[in-house]
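In: build me a model:
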Amino acid sequence: MMAITAAAALSSIGGFAFSAICGAVLFHLAIDPIQAVEIMMLCSVANQTAMVWALRQVIDWCGLAVFLIGGAFGLPLGIWLLLHADRGLYTHALGAFLLLYGAYMLLRRPLVMRWHHPALDIGIGIVGGITGGAVGFPGAFVTIWCSMKGWDKDRQRALFQPFILIMQVAALLTLSLVHGTHSGHGVDLGDLLCVPGSLLGTAAGLLCYRALSDVHFARAINLLLIISGASYLL
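Out: Reported below is the predicted structural model:
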C-alpha cells in the first residue's frame, strides 16, 4: 500500500508512469507477476479516471481516436508478450531506452517536431498498446510523442491521459478474460483494497501539477521517464 500511494503521488505530477514506479517494488515481492500487473492496472485505472475527469472539457476526442486505432492493434501483441515471452528481455530494453532518452532530454533544449501525420500517431499508438499489454505502461511513448508536438501541459495531458485510461481498461478486461480462462479465476476482488491508497496519492500529485509551469512540467516528464527506465532495469 505504501508503494502504491507513493507511486500514485509521483506519477500524478506528470500524468503517467504509475505502473513503472509501482512495478519496481511489486515485481520484487513474492506475488504472481500477472497479479502484480492486474493490481497496477486497477489502481492506474482509478488514478487515470480521476485525472481524465479533471481534464474532460479540453480532451481532443478526434485526435485521441487516431492513437486508439493504433493501440487496438498493439494491445493483443502486448498481452501475448506478458503471457508467453521472457519478461526480462523486453522490460530491460524498454528501461534502457527510457532512462537514456529522459537523461538526454534533460540536458538539451526541448525537441519539437514540425511535421505531423496521422500515420505517425497510429504507429505511436501501436507501441503504446504493446507496452500497455506487456507491462501495464501504455503511456510512455505517447507521452514522449505529445511532448514533441510543442503543446502546453494541459493539451498534452488531455490526449495522453485518456489514451492511458482507455488502453488500461481494455488491457485489464482482456487480461482478466484470458488469465481467468487459463487459471480458473479473473481479477482478485481483494486487489480493490489497494485503490484507496492509490487515489490518495493521486490527489497529492495533482496539487503539485497545478503549480507547475510548462517548462517545469517538461522537466517532470523527463524525470519520470528516467525513474521509469531505472525501475525496469532493477
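In: switch to C-alpha atoms for all contacts and neighbour counts from now on
Out: Will do.
In: which residues sit in contact with residue 129?
Out: 70-76, 78, 138, 167 (CA atoms under 8 Å, 6 or more residues apart in numbering).
In: return the distance of it relative to residue 4.
Out: Distance from residue 129 to residue 4, counting by CA to CA, to the nearest Å: 23 Å.
In: which one (most neighbours) among the contacts of residue 129?
Out: Counting neighbours by other CA atoms under 10 Å, residue 138 leads the contacts of residue 129 with 33 neighbours.
In: so what's it up against?
Out: For residue 138, the contact set (CA under 8 Å, 6+ apart) comprises 127-132, 164, 167-168.
In: look up how far residue 48 lies from it.
Out: From residue 138 to residue 48 the distance is 12 Å (CA to CA).
In: compare with the first, here's sequence two:
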Amino acid sequence: MDGLNLEIPLFLFATFAGAFVAGLSGFAFGLVAASLWLYFLSPLQTATLIVAFGLIVQGYSVWKLRNSLDGRKLWPFLLGATIGVPVGVTLLTWADPHKVRVGVGVLLIVYSVYALLRPALKPTAGGAVADAGVGFLNGVLGGLTGLAGILVTIWSGLRGWPKDVQRAVFQPVAVFIFALSALWLGAKGTVTPETVKLFVIGLPFLLAGSWLGLKLFGRLNEAAFRKLVLALLFASGLALSF
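Out: You can find the predicted model right below:
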C-alpha cells in the first residue's frame, strides 16, 4: 500500500461497509469490500483478507444454521470446491491486478442486475454432477478472488429451492471455500506481515459492521433495503470496470 494517509481510512470504511451489508443480507462481504480494496491492494492481498474476514462473518451464520444443514445437497458442491480452490489460488499468484479489478466489476454488474430483475425461469433439474461442476467453478472463483459464494447462490436460485434451503447451502459452501483458500494461501507462503497488520486493524471495523447490519436486519424493510444494496453493488461494478 502506498499513500497510507488516505488508503487506511478507505480500507477501514470498505471493511465496515462489507461487514454491514453481509450482516443485512447474509452474503456480499467480498463484493463490497473488494470494490474499494482493489484500488490500492494487490489481488493477492484482497483475496487473502476476504478469506480471513469471510471466515468470521460467514462462520457465525453457519453455526446458527447448523440444524438446517443437508449433507445430501452440500456434498457435490464441497467436492467440486475441493478441486477448484487450488486451481484458483494458483491462478491468483500471477493474475494481473487491472484485469482482476475489471473482472470483479463485471461480476458485480452481472450479479446485481440478475438479482434485481429476478427473471422468472423454470427451475433447472440440476443434479449431483451439475452441482459439483458449479462447486468447482465457484471454488476457482473463490480461490482467485476470495468471492466464495456467488455462483452457488445464483445456482441455488435456479434450482428453485426455497429461500431457507438456499441459505443453508451457499453459506456453508462459502465457509468451506474460505477455509480451503486459507490453507492453500498459507501453504504457498502468500500471507505477508502487511496483510496480517491490515487484518488486525480491520477486525474491530468488521465486528462493528456485522453487529450493526444484524441489528438493523430485523428493523428495516428487507425488500427495499435489498434493492438499495444491489443498486450500490451495481454502481461499484461500474466504477471498477472503467
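In: most centrally placed residue in structure 2?
Out: Nearest residue to the geometric centre of structure 2 (CA atoms, centre = their mean): residue 147, 3.5 Å.
In: structure 1: which residue goes with that one?
Out: Structural alignment (TM-score structural alignment) places residue 147 of structure 2 against residue 137 in structure 1.
In: quick check: most distant residue from the centroid of structure 1.
Out: residue 184 (27.9 Å).
In: could you point out the longest helix of structure 1?
Out: Using DSSP state H to assign secondary structure, the helix with the most residues in structure 1 is helix 153-183.
In: next structured bit after that one?
Out: Where DSSP states H and E defines the elements, the next helix or strand beyond helix 153-183 of structure 1 is helix 195-210.
In: now do that next one against helix 153-183, angle only.
Out: Counting by axes from the mean of the first three to the mean of the last three CA atoms, to 10 degrees, helix 195-210 of structure 1 lies at 160 degrees to helix 153-183.
In: ok, average deviation of helix 195-210 of structure 1 from structure 2?
Out: Mean deviation of helix 195-210 of structure 1 relative to structure 2 after superposition (mean CA distance after the TM-score superposition for structure 1): 2.7 Å.
In: name the residues that touch that helix?
Out: Residues from elsewhere that reach helix 195-210 of structure 1 (CA under 8 Å, 6+ apart): 1-2, 4-14, 42-44, 46-47, 217.
In: can you do 10 Å?
Out: Helix 195-210 of structure 1 is contacted from outside by 1-15, 18, 39-40, 42-51, 54, 153-154, 216-217, 220, using CA atoms under 10 Å, 6 or more residues apart in numbering.
In: on that earlier part again, do you know how far the match of residue 147 of structure 2 is from residue 197 of structure 1?
Out: On the measure of CA to CA, residue 137 of structure 1 and residue 197 of structure 1 end up 19 Å apart.
In: what do we get in structure 2 for residue 61 of structure 1?
Out: Aligned partner of residue 61 of structure 1 by TM-score structural alignment: residue 71.
In: now residue 205 of structure 1: how far from residue 213 of structure 1?
Out: If you measure residue 205 of structure 1 against residue 213 of structure 1 using CA to CA, the figure is 15 Å.
In: those two - which one has more neighbours?
Out: residue 205 (21 against 12).
In: can you find the partner of that one in structure 2?
Out: Checking TM-score structural alignment: residue 205 of structure 1 goes with residue 213.
In: with residue 21 of structure 1 instead?
Out: Aligned by TM-score structural alignment, residue 21 of structure 1 pairs with residue 32 of structure 2.
In: spatially nearest residue to its match, not counting backbone neighbours?
Out: Nearest non-adjacent residue to residue 32 of structure 2, counting by CA to CA, 6 or more residues apart in numbering: residue 18, 4.9 Å away.
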